[in-house]
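S.K.: Here is the input, now give the coordinates:
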Amino acid sequence: MTPPLASVALFFFVAVTAAVAKTDRADVEALNVLFTSMNKPSKLDGWKADGGDPCDDDDEWKGIECSGSSVTEIDLSGLDLTGSLGYQLSGLKSVTKFDVSGNKLSGEIPYALPPNLVKLNLQGNAFTGGVPYSISQMSDLETLNVANNHLSGQLTDMFSHLPKLSKVDLSSNRFSGNLPQSFQYLSGLKTLNLEGNQFSGHIDILAKLDLDDLNLQNNKFTGWIPSKLKDIDSLKTDGNQWSSGSAPPGMMKGSSAGSSSSGGSDSGINGFAIGALVIAVLLVAVILLSVLARKRSSPVSSHYYMDESGRTSSVEMQSLEKSTSMDCKTPPAVPRKSMNDNEFENKLNNSRRILDPISMVSYSSSDLQAATSSWHSSRLIGQGTIGRVYKAKYAGGQVLAVKKCDPLSFSGSSDFMEIVNGISKLRHPSICEIVGYCSEPGLYMMVYEYQMNGSLYEFLHLSDDYSRPLTWDTRVRIALGIAQALEYLHETCSPPVIHKNVKSSNVLLDADLNPHLGDCGLAFFYDDPNESLGPGYSAPECARPSGYTMKSDVYSFAVVMLELLTGRKAYDSSKPKTQQSLVKFVTPQLHDMDALGELADPGLHGLYPPKSLSRYADVIARCVQADPEFRPSMSEVSQELTGCVQRSDSDRRMGGGLYSASQRSDMSDW
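M.R.: This is a model prediction of the structure:
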């Protein structure tokens, strides 16, 4: 009887301990993960990798301040800490100050930061990647300091809703590209330090700010410095490529603010005129060549042409499963651009035939084990039907995603390589690209590009409004990207490829919130789509596994569209019974504009063009029809969503911008 009694006693001890703990459990768990991610440093007195009570006076943790049962401040500056920040900081909902400056922390700045920060200081570490988009939702943020790291890339437009932000320090990194247009909305900004980066373009946007301290030194800025900036108390502009000719009205010459000179007063004007003439000549030449090319070229078979006007109807077929004879036409590689880029849909519609497969890297298991910290739980980023997915990080800064497959899923290395070779032929900007593999006895792994913003499911559902900084335009573009990936699989690959696992957790978002559909080419493993998809995504015909067709993918895609529209999960057992299935709850209301306004994600704050919302809902209604024969093909869906994006862009260019729900009655002609 002793062991059972001991077990009961232990249970009650744990229960009582949890009941009397002073600190909120979510805060404790977040700090446990942070401690482990920083390699459990001994200098953090009181910290634990599991449990603890940091807000209890008898269990004081170094650098932690509390108010009641909530952690409110974390100050770990200058402690020579190593490791990373982990993945669970978003659980610290009461933390207003987070300071880990002056350490040796590395890796990417996690998307999951404390959501209600007032002061964020990550200065003087070795962080890589970019500034996470989650910062865009920190409406109380006053100080943002990421100086002296290894951050790079172009800043995303994330500053539209940060009215309290007064100090921004991005100095001594590797940022590049133009300044984001959303800088103009930083009405409270007083200090901006951009020194020591590779920013380029003009700085006109800064003239809209009421700055006291501006440091632009040692970048690649061009043009003239706005005259309004002369009134700034502290202005530093050396080390750029300012124009030296006569400044336009309202500007002052860069040389008068410490900029370099490169010629006489007329050289800038003459250079501009010559440049304009050259551009005009080139434009005429391009137009003439384009006309001649169209006249000389023969019609392209719709089987090989991805433009929306030349689609063939979809051919229903059984799943490709384990075929290596796929012949997929591949769009040319395009640079990753922000979802706000007006040419997004045009880039994705261009394609050409490429027969050579992607060159993949063969990784050793020991190499991948080292890059994932021996498959540490802190590196686990997902789990699917055939295995777990880990984040692999290399000393040079490269980050990859490794799908560690269940060895029982394959009959041997030849079986595994057959699958991998098939996946390598799937090449589309909105499909997760496989870049390598590991095939050793009993060890089978697939290596993919890593997408820093995680899955769409996490973005929409895990942290309430904080995790959904998605404008209506961005949501439509995400839906469009997924649609075009499925269109490519269904109608461009020969034979067609059925996905069988379309859901928001399989849509990954990169740094600019571009979507990438995962698990493509793995349909062989989804014998029962109901089981792999989970509740809420399966079409009615999936009650019979053999009944799954391409039109079943269309249904599942529509459920993802519903998630983007409503912010709700595909199936939520915490809701009243009539609302648990998203499709069953929303479908009857898709043609009721007033009901749609109520169903729209609160994270949108009512900001959407009502006509676009209605058109979007119409697409969903067609895709979730009970009879698969009546559902549209993915090329039809892509075309309709492309139209939505183009209309939105056209509306914005006309000065319309986004409209709130209260303005619907004024937009009936849109």
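S.K.: From here on, just use CA atoms for contacts and neighbour counts.
M.R.: OK.
S.K.: what about stretch 446-461, how long is it end to end?
M.R.: Its start and end residues considered, stretch 446-461 measures 27 Å (C-alpha to C-alpha, to the nearest Å).
S.K.: report the longest helix in the chain, please.
M.R.: For the chain, the helix with the greatest residue count under DSSP state H is helix 267-296.
S.K.: Which strands or helices does whichever helix or strand comes after it pack on?
M.R.: On the C-terminal side of helix 267-296, the closest following helix or strand by DSSP states H and E is helix 344-349. Taking 3 or more C-alpha pairs under 8 Å, 6 or more residues apart in numbering; DSSP states H and E as contact, the helices and strands that helix 344-349 lies on are helix 472-487.
S.K.: sorry, back to before: which parts of the longest helix of the chain are buried?
M.R.: Of all the residues in helix 267-296, those buried under the rule 16 or more other C-alpha atoms under 10 Å are 268-269.
S.K.: And residue 12, how far from residue 29?
M.R.: Taking C-alpha to C-alpha as the criterion, residue 12 is separated from residue 29 by 21 Å.
S.K.: who's more crowded, these two?
M.R.: Under the criterion of other C-alpha atoms under 10 Å, the comparison of residue 12 against residue 29 puts residue 29 first, with 20 against 12.
S.K.: Helix or strand for the more buried one, just tell me which one.
M.R.: Residue 29 is located in helix 25-37, with elements delineated by DSSP H and E.
S.K.: which helices and strands sit right next to that helix?
M.R.: Using 3+ C-alpha pairs under 8 Å, 6+ apart as the contact criterion, helix 25-37 has no neighbours among helices and strands.
S.K.: C-terminal to that helix, what's the next element?
M.R.: If you walk from helix 25-37 toward the C-terminus, the next helix or strand you reach (DSSP H and E) is strand 64-67.
S.K.: Could you identify the helix or strand that succeeds that following strand?
M.R.: Once strand 64-67 ends, the next helix or strand along the chain (criterion: DSSP H and E) is strand 70-75.
S.K.: angle of that following strand against helix 25-37?
M.R.: The directions of strand 70-75 and helix 25-37 differ by 30 degrees, with axes from the mean of the first three to the mean of the last three C-alpha atoms, to 10 degrees as the criterion.
S.K.: one more to line up against the first:
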Amino acid sequence: MGAQGCWAMVIILGLLLQPQFLSSQNLTCNQKDWTALRYFMDNLTKTLEGWTTNSSADCCEWEGITCDPPSAGRVIKLVLPNKRLSGKLSDSLSGLDQLKTLNLSHNFLKDSLPLSLFHMPNLEQLDLSYNDFSGLIPESINLPSIRSLNVSANSLKGSLPSHICVNSSGIGFLSLAVNYFSGNISPGLGKCSSLEELYLGTNQLTGVVTEDIFQLQNLRRLGLQDNNLGGKLSPGIANLSNLVRLDISSNNFSGEIPDVFSELKRFQYLIANSNNFSGGIPSSLSNSPTVSLLNLRNNSLEGSIYLNCSAMVTLNSLDLATNKFTGPVPDNLPLCRQLQDVNLARNNFSGQIPESFKQFHSLSYLSLSNSSLHNLSSALQILQQCRNLTALVLTLNFPVETLPDDPNLHFEKLKVLVIASCQLRGSIPQWLSKISSLQLLDLSWNHLNGALPPWLGSYRDLFYLDLSNNSFTGEIPKSLTELPSLIHGNISLEEPSPDFPFFMKRNESARGLQYNQIWSFPPTLELGHNFLSGPVWPEFGNLKKLIVFDLKFNNLSGPIPENLSEMSSLEILDLSHNDLTGTIPPSLESLSFLSIFNVAYNRLYGKIPSGGQFQTFPNSSFEGNNLCGDHRFSCQDNTSEHVSPKRSRKNKDIIIGMVVGIIFGTALLIGLMYLFVLRTHKRNEVDPEKEEPDTNDKNLEELSSRLVVLFQNWESYKELCIDDLLESTNNFDQANIIGCGGFGLVYRGTLPDGRKVAIKRLSGDCGQMDREFRAEVEALSRAQHPNLVHLQGYCMHKNDRLLIYSYMENGSLDYWLHEKVDGPSLLSWETRLKIAQGAARGLAYLHQSCEPHILHRDIKSSNILLDENFKAHLADFGLARLILPYDTHVTTDLVGTLGYIPPEYGQASVATYKGDVYSFGVVLLELLTGKRPMDMCKPKGTRDLISWVIRMKMENKESEVFDPFIYGKQHDKEMLRILEIACLCLNESPKIRPTTQQLVYWLDKVTSLSSV
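M.R.: Model (predicted):
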């Protein structure tokens, strides 16, 4: 055969073999694998798009499936994260015996993990994190090929599965975090000799860390945070020669930090805040050339701070706040060339900011609040040299010094400046006008005086200004009505490192202790408690982004401008205690977000608006004026037209004549009475003994006003008096404040026998005579129920009205859901349900069993307090007003909080039991979602929690509203049922809402759903 014939034969053979070759490249998946995937699919509540039960379908082409052609089309990868899968995990997946990767993370799969899943010989990566799996990890585990195992963020419980390493020694990544594993860490993890990352945080682990963990020489990251681990931190940590990051925060470790970190040549991050460490910073840390972040906040460390910055060449973030460090502020910190974030607040330093800080060019965030510093002038001269300084907090230092007015001071990049609560004297200096980048300025609680400079309105980015509690005079600069950031918004403040808590919040007191994250601040103009005069400018209506506008306790005059109704984002407007005249503009009814409005003690007259939010404001917001309104102050007493200045001048002579006549008549009457007394005196001798009871009555009245009335009649405290309460609260020291509500501040007090109580110091005029006050609080004391905060006693002394309550160890539900950083993760679904059930029982008692019946009128998460066992107790009930027995509504003193107020309260001044039910429904949504009822920092479509939840429910997206810390963790039916109950409570028609008795019944029945 010739050459051409040979080539022809080759071509023909190629054509004949081509279909067979192509088929080998497109083999359908193995029948065994197809069967396993079908059963997996059958256990899901929804079929995956593109997956089918057709036996002729090629599963290798399904989404998330990867097959390996050389091994006859066997499935080697099943990767379906974030697909909203729900249902159970079928043990049929063990039939995929060639599977190397299984990733079903971030779904809603539930129930227990199949035993067969832990016996797959070729499985290398298993990721089931962020699902709803429950139960125990199987005792028998054999995953010889496993390299990465992640079951974090589920509801797995029992002992920590340290036995996982017996037959899976090659594992390199293991995460068991955010579950409910409890008890001691048993030995066994040390057998995972290849382990590089181990995460056990946010469980319920106790005891000490087993030594075999410190034998993992390949370990790079170890997370043990948010447990109850204790004892001393083992020096065996030195064996972790490759360790990069260690997080042991929020545990109970004690003793000194072991001085072994010099053995860790790659170590960069130590997060050990919120423990009980004592002693000093170990030398191996203070000389570490590799450490980038050092967080030892909130311990009991002491001594002087020494860091060898010549060696610490990579240190970027330093947080040593809330310890017991003494001596001077360390002067060598500028030598840490990479150091940007420094928090040294709340220590016991002495002296002043060192001169060396002039060379601190890397510094960006600095907090030295409450550090006993002096010489503010020197501090500012030095810190202005920090050319990258962005935020500076110096609160509670420099007592009774003068705010420097050095024209040469200049902070080029400063965005945040807080020098509050320092009792500083002087005026606002001109050098502040040169800080063009300033966004937040707080000089509150000082003794500053003089006029407010017009250039305060020239800041392009200023959105938060607090100059309250000073002695400023003159008019409010009109330029403040032109602040661009309050007109157009676009506020963006750079955030420091997530591990750096930069504390700051508007001062509620001169101690300035209530701080929060900077970027959560509401746009604010706070000028209250000064001596400002002149008008409230109509142009303030331009500030459409302003949320807090507080001008109380000044000498402002003129009318309340109608234009304020254009401040569409306003939530707080306080104009009380001024000299304002005219009427309250009805246009303010359009401020739909307004939750606090106060114009008390001005010279206003006329009718109080009744639309919008106005029906929710208490009478105390309007007292001290000549105002009237439906169901408030009687308009019959104010029917005469308010006297204008012109009319006043016309009647001047008449008024003078009347005054003279009254004086003459009074003098004549006094003279006649005097003659009558003389005659009576002659007829009757005076018995001196008969005068004594009058004197004794006065003394008794004064004494009784100082005594504390305790309803339980504790014998040991029968002579407890106001002095004891003053001593128990350290004279109502701000450090003892544990709550602040619409009725006043709440202080922690310790009685002589050590018993803790909560003392509410009512704010403002109680509006009642002593006898009425006694009668009302005694009626409140009779409200006794396990889910109420018990009113144990009261005291009246001069103008003070004090209520004594049981002390709740765990604070409020609001604190755990919205304030405490790790609060939501610590509130399990079981705990949240128990809180809802308890609060409902307390409310039902107030509505139906208590005599007289009590309408709460301010149900919200901050009024649900938690004892040491997280049992719910309703607080602040009945303080608005008691209603008569068996009445179903009350028409005076409507109160409430934005986000919790039922819609009908804006239409008629009628507060009802069904209004309380509505507010309770909002609390249920908070428990389910972990979100606040109103969040002005979010986009408009998601600001209102109720509207958002209802919209998601209509779109069948209920699962997306639930707090990821709790959703589906074995309790999906229960949570969906609670959502239904909440929506019934939130019905716009009060008649459709359930009674509190129904609520208690339904909530108690919810737990039976988990067994259905």
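S.K.: TM-score of the superposed pair?
M.R.: Between these two chains, after superposing, the TM-score reads 0.45 (TM-score structural alignment, normalised by the length of structure 1); 340 aligned residues with a C-alpha RMSD of 4.5 Å.
S.K.: list the helices and strands the longest helix of structure 1 packs on?
M.R.: Short answer (3+ C-alpha pairs under 8 Å, 6+ apart): helix 267-296 of structure 1 packs on no helix or strand.
S.K.: Quick one: the helices in the stretch 351-500 of structure 1, in order.
M.R.: Counting by DSSP state H, counting those that start in this stretch, the stretch 351-500 of structure 1 forms helices over residues 365-371, 413-424, 456-461, 472-487, given from the N-terminal end onward.
S.K.: The ones you listed: which one's closest to residue 533 of structure 1?
M.R.: Taking C-alpha to C-alpha as the criterion, helix 456-461 is the member of these that comes nearest to residue 533 of structure 1, at 13.1 Å.
S.K.: Report the angle between the helix or strand that contains residue 638 of structure 1 and helix 472-487.
M.R.: Residue 638 of structure 1 belongs to helix 634-653 when elements are defined using DSSP H and E. Taking the same axes, to 10 degrees, one finds that helix 634-653 of structure 1 is oriented at 160 degrees with respect to helix 472-487.
S.K.: Check which residues of helix 634-653 of structure 1 are buried.
M.R.: 634-642, 644-649.
S.K.: which among those gets closest to residue 5 of structure 1?
M.R.: Out of those, the one with the shortest distance to residue 5 of structure 1 is residue 634. That distance is 61.1 Å, counting by C-alpha to C-alpha.
S.K.: quick one: that closest one and residue 484 touch, right?
M.R.: Yes. With contact taken as C-alpha atoms under 8 Å, residue 634 of structure 1 and residue 484 are classed as touching, separated by 7.4 Å.
S.K.: Residue 486 of structure 2 looks like it's in a helix, true?
M.R.: Yes. Residue 486 of structure 2 sits within a helix when classified using DSSP: H, G, I helix; E, B strand; the rest coil.
S.K.: Check the gap between it and residue 648 of structure 2 for me.
M.R.: Looking at residue 486 of structure 2 against residue 648 of structure 2, where the rule is C-alpha to C-alpha, the gap reads 41 Å.
S.K.: When these two are compared, which one has more neighbours?
M.R.: Comparing residue 486 of structure 2 with residue 648 by other C-alpha under 10 Å, the one with more neighbours is residue 486, at 27 against 11.
S.K.: Could you check how far the more buried one is from residue 159 of structure 2?
M.R.: The span separating residue 486 of structure 2 from residue 159 of structure 2 equals 54 Å under the rule C-alpha to C-alpha.
S.K.: Equivalent analysis for residue 466 of structure 2, please.
M.R.: As defined by C-alpha to C-alpha, residue 466 of structure 2 lies at a distance of 52 Å from residue 159 of structure 2.
S.K.: And the buried residues of helix 634-653 of structure 1, which is closest to residue 272 of structure 1?
M.R.: Using C-alpha to C-alpha, residue 649 comes nearest to residue 272 of structure 1 of those, at 29.6 Å.
S.K.: any chance you could map the strands in the stretch 351-500 of structure 1?
M.R.: Listed in chain order, the strands found in the stretch 351-500 of structure 1 under DSSP state E, counting those that start in this stretch are 361-362, 380-383, 387-393, 399-405, 434-440, 443-449.
S.K.: Out of those strands, the one nearest residue 97 of structure 1 is which?
M.R.: It's strand 380-383; of the strands of the stretch 351-500 of structure 1, that one is closest to residue 97 of structure 1 (C-alpha to C-alpha) at 26.7 Å.
S.K.: ok, residues contacting that closest one?
M.R.: 388-391 (C-alpha atoms under 8 Å, 6 or more residues apart in numbering).
S.K.: Which of those residues has the largest number of neighbours?
M.R.: Comparing the contacts of strand 380-383 of structure 1 on neighbour count, residue 390 comes out first with 27 neighbours (neighbours: other C-alpha under 10 Å).
S.K.: Leaving out the residues flanking it, which one is nearest to that residue?
M.R.: Closest residue to residue 390 of structure 1 in three dimensions, ignoring its sequence neighbours and counting by C-alpha to C-alpha, 6 or more residues apart in numbering: residue 380, at 4.5 Å.
S.K.: Then residue 277 of structure 2?
M.R.: residue 254 (4.5 Å).
S.K.: Test my guess that that neighbour contacts residue 278.
M.R.: Yes. Applying C-alpha under 8 Å, one finds residue 254 of structure 2 in contact with residue 278, separated by 6.8 Å.
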